[in-house]
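Visitor: okay, structure incoming, though there's no sequence with it:
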C-alpha cells in the first residue's frame, strides 16, 4: 500500500482543516503527560485516510522521527496537543527511524506495527486516560491480503479521535485593595495672652508722733537732763517689690489613635459563560453526563 505525505496528496489540504492543521501540534504521552515531540507530517493512503503521524521526538530521543498510528492518538485542538495513547519511551526507542526520503513499504510498516503489537501482547491491555483499549492478540498477516481495517486498534480513529471543546465562564472574585483615603495632621501652635496677677506688697513709713507725758512739768533729777546738740535717731525703712516670673507646667495630654469601622459594600457586574451549541445536521447526538 502506497502512503503519501499529506501536502503531496492534497496541496490544498489546509482548507479542509479550517485553521486547525495539526502539523506543529505538540505530542504528549497520555500515560504521564510527558512531552514526546512535535507532529512534523501526516501520512495518508490512496483513499485519503490518515494512517500515521510523523513525530519528531526532539530532545526525548534526540533527532529521531517515528511513526505514530492514528488509532493511537487523541487530538485536543483547544490546547493544540496530540496525546499518544499508551506511548512509552521504550516504544519510541524500539521504533524504526523515519526520514523524508524513506520508502514506506509493507516490511517497514510491519516493523512499526510490531512495536505497537508487542505492547498489546504483553498480557496487559493498553490503558488510556478515558478507557482501556481492547486486548489484541497477535495474528498472522499476509502481505498480499493485508489491509488497515484488520487492525482497528492501530488505524481506526473512531472514538479515540476525540476533540475537546473547553467551555469557560467568568466568575466574580471579591477582593480588597488598600488605598490612602485621606490624611489627618495633628500639630500644636503657641498662643499668647495677657494675664493679670495681683500681689500685696508692704512699704514702711515713718510716723513722728509727739505726745505729752504724764509727768510733764516735773523737775528731773540732776544729771538726767543732758543737753547735746546734733543728736539724731536713725530708723530703717523697708518696702516689698513684686517678683513676677513665668514657669511652664503640664496642662493636659492628647492621645491620638485610629479606630477601624467595618461596613459591607455590595456591587454587581455582568459575567459571561460559554454554552454548547450543537449542530448535528440530522445525525444522532449522545449527550453523556459530565
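Guide: Happy to help now that I have it. Fair warning: this is a prediction, and the values are worked out from it, not measured in the lab.
Visitor: from here on, contacts and neighbour counts on C-alpha atoms
Guide: Will do.
Visitor: show me the strands in the stretch 51-200 of the chain, by range?
Guide: Counting by DSSP state E, counting those that start in this stretch, one finds strands in the stretch 51-200 of the chain at the ranges 65-69, 73-76, 81-84.
Visitor: tabulate those (a markdown table), appending mean neighbour count and distance to residue 128.
Guide: Written out in a markdown table, the entries for the strands of the stretch 51-200 of the chain read as follows (neighbours: other Cα atoms under 10 Å; distance: least, Cα to Cα, whole Å):
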| stretch | mean neighbour count | distance to residue 128 |
| --- | --- | --- |
| strand 65-69 | 24 | 15 |
| strand 73-76 | 22 | 10 |
| strand 81-84 | 24 | 9 |
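Visitor: now these in JSON lines, with distance to residue 23?
Guide: As requested, the strands of the stretch 51-200 of the chain are arranged in JSON lines below (distance: least, Cα to Cα, whole Å):
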{"stretch": "strand 65-69", "distance to residue 23": "13"}
{"stretch": "strand 73-76", "distance to residue 23": "12"}
{"stretch": "strand 81-84", "distance to residue 23": "10"}
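Visitor: out of the ones you listed, which comes closest to residue 34?
Guide: Among these, the nearest to residue 34 by Cα to Cα is strand 81-84 (9.7 Å).
Visitor: who are the packing partners of the closest one?
Guide: Using 3 or more Cα pairs under 8 Å, 6 or more residues apart in numbering; DSSP states H and E as the contact criterion, the elements in contact with strand 81-84 are strand 26-29, strand 73-76.
Visitor: for these, give me a markdown table that also has distance to residue 92.
Guide: Below are the helices and strands packed on strand 81-84 laid out as a markdown table (distance: least, Cα to Cα, whole Å):
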| stretch | distance to residue 92 |
| --- | --- |
| strand 26-29 | 11 |
| strand 73-76 | 15 |
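Visitor: of those, which is nearest residue 117?
Guide: strand 73-76 (15.4 Å).
Visitor: okay, now the one to match up with it:
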C-alpha cells in the first residue's frame, strides 16, 4: 500500500466514508478502542481523533482513515484493520494543534503504514 493511501478511505467503503462519524464506536480487530471525537483533513491527511476513555488513561489517539476496514452506519461503528495494542503504540497524540502539524501527521502515517497486514478484515 502506498503511504498516501493511509490517509484515504478504502474505495470499497463507498458512500459510508462521506458520513459524519462523530460519536461512532471505534473497534479494532480485537476489541473496542473508544469513539470518534472528531474527523479532520489537514494537508490532505484525513484522520479520526478517537477518544479512548479510560482505556488509555483518558487520552485521545489519531487514526488515519486508511486503517478503517468498515463503517456500519446502522450500528454507528467504525472497524479498524489493526489491533488495540497497535493503536495504543502509535505516536502519542498530545494537543489539537498536532492534527495540523505535517511532521506529526507524517510520523503517524509512517507508523500505521509500517504495520503488518492483518489477514482478517472486520466489516
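Guide: Here it is on my side, so go on. All figures in this text were calculated on a predicted structure; none of them were measured in a lab.
Visitor: post the TM-score for the overlay when you can.
Guide: Here the superposed chains carry a TM-score of 0.70, computed using TM-score structural alignment, normalised by the length of structure 2; 105 aligned residues with a Cα RMSD of 2.5 Å.
Visitor: before we move on, back to that, and the helices and strands packed on strand 81-84 of structure 1: which comes nearest residue 35 of structure 1?
Guide: When those are compared by Cα to Cα, strand 26-29 sits nearest residue 35 of structure 1, at 4.3 Å.
Visitor: sort out which residues of the closest one are buried, please.
Guide: 26, 27, 28, 29 (16 or more other Cα atoms under 10 Å).
Visitor: state the pair within those that is farthest apart.
Guide: When Cα to Cα is used, the two most widely separated members of those are 26 and 29, lying 10.3 Å apart.
Visitor: give me the common contacts of these two.
Guide: Contact criterion Cα atoms under 8 Å, 6 or more residues apart in numbering; residues bridging residue 26 of structure 1 and residue 29 by contacting each: 35, 36.
Visitor: tell me the residue furthest from the middle of structure 2?
Guide: Relative to the centre of structure 2, the most outlying C-alpha is that of residue 74, 19.3 Å out, by Cα atoms, centre = their mean.
Visitor: near residue 122 of structure 2, how many other residues are there?
Guide: The burial metric for residue 122 of structure 2, expressed as a neighbour count using other Cα atoms under 10 Å, is 18.
Visitor: in structure 2, which helix has the most residues?
Guide: Among all segments of structure 2 classified by DSSP state H, the helix with the greatest residue count is helix 102-113.
Visitor: what stretch of structure 1 does that one fall on?
Guide: The alignment of helix 102-113 of structure 2 onto structure 1 (TM-score structural alignment) spans residues 106-117.
Visitor: quick one: list the elements packing against the top strand by length along structure 2.
Guide: Ranked by residue count and defined by DSSP state E, the top strand of structure 2 is strand 31-42. Other helices and strands packing on strand 31-42 of structure 2, by 3+ Cα pairs under 8 Å, 6+ apart, are strand 25-28, strand 45-51, helix 84-88.
Visitor: how about JSON lines for those, with distance to residue 122 of structure 2 added?
Guide: Below are those laid out as JSON lines (distance: least, Cα to Cα, whole Å):
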{"stretch": "strand 25-28", "distance to residue 122 of structure 2": "9"}
{"stretch": "strand 45-51", "distance to residue 122 of structure 2": "18"}
{"stretch": "helix 84-88", "distance to residue 122 of structure 2": "14"}
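Visitor: select, out of these, the one closest to residue 60 of structure 2.
Guide: For these, proximity to residue 60 of structure 2 was assessed by Cα to Cα; strand 45-51 is nearest, at 4.4 Å.
Visitor: any idea how far that closest one is from the chain center?
Guide: Computed by Cα atoms, centre = their mean, to the nearest Å, the chain-centroid distance of strand 45-51 of structure 2 equals 5 Å.
Visitor: what packs against it?
Guide: Taking 3+ Cα pairs under 8 Å, 6+ apart as contact, the helices and strands that strand 45-51 of structure 2 lies on are strand 31-42, strand 60-64.
Visitor: okay if I get those strands as CSV plus distance to residue 120 of structure 2?
Guide: Formatted as CSV, these follow (distance: least, Cα to Cα, whole Å):
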stretch, distance to residue 120 of structure 2
strand 31-42, 14
strand 60-64, 19
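Visitor: which of these sits most buried?
Guide: Sort these by mean neighbour count, taking mean count of other Cα atoms under 10 Å, and strand 60-64 sits at the top with a mean of 25.
Visitor: matching residues in structure 1 for that strand?
Guide: Counting by TM-score structural alignment, strand 60-64 of structure 2 corresponds to 65-69 in structure 1.
Visitor: give me the neighbour count for residue 101 of structure 1.
Guide: 6.
Visitor: identify the residues contacting it.
Guide: For residue 101 of structure 1, no residue meets the contact criterion (Cα under 8 Å, 6+ apart).
Visitor: quick one: it from residue 5 of structure 1, how far?
Guide: Remark: distance between residue 101 of structure 1 and residue 5 of structure 1 (Cα to Cα, to the nearest Å) = 11 Å.
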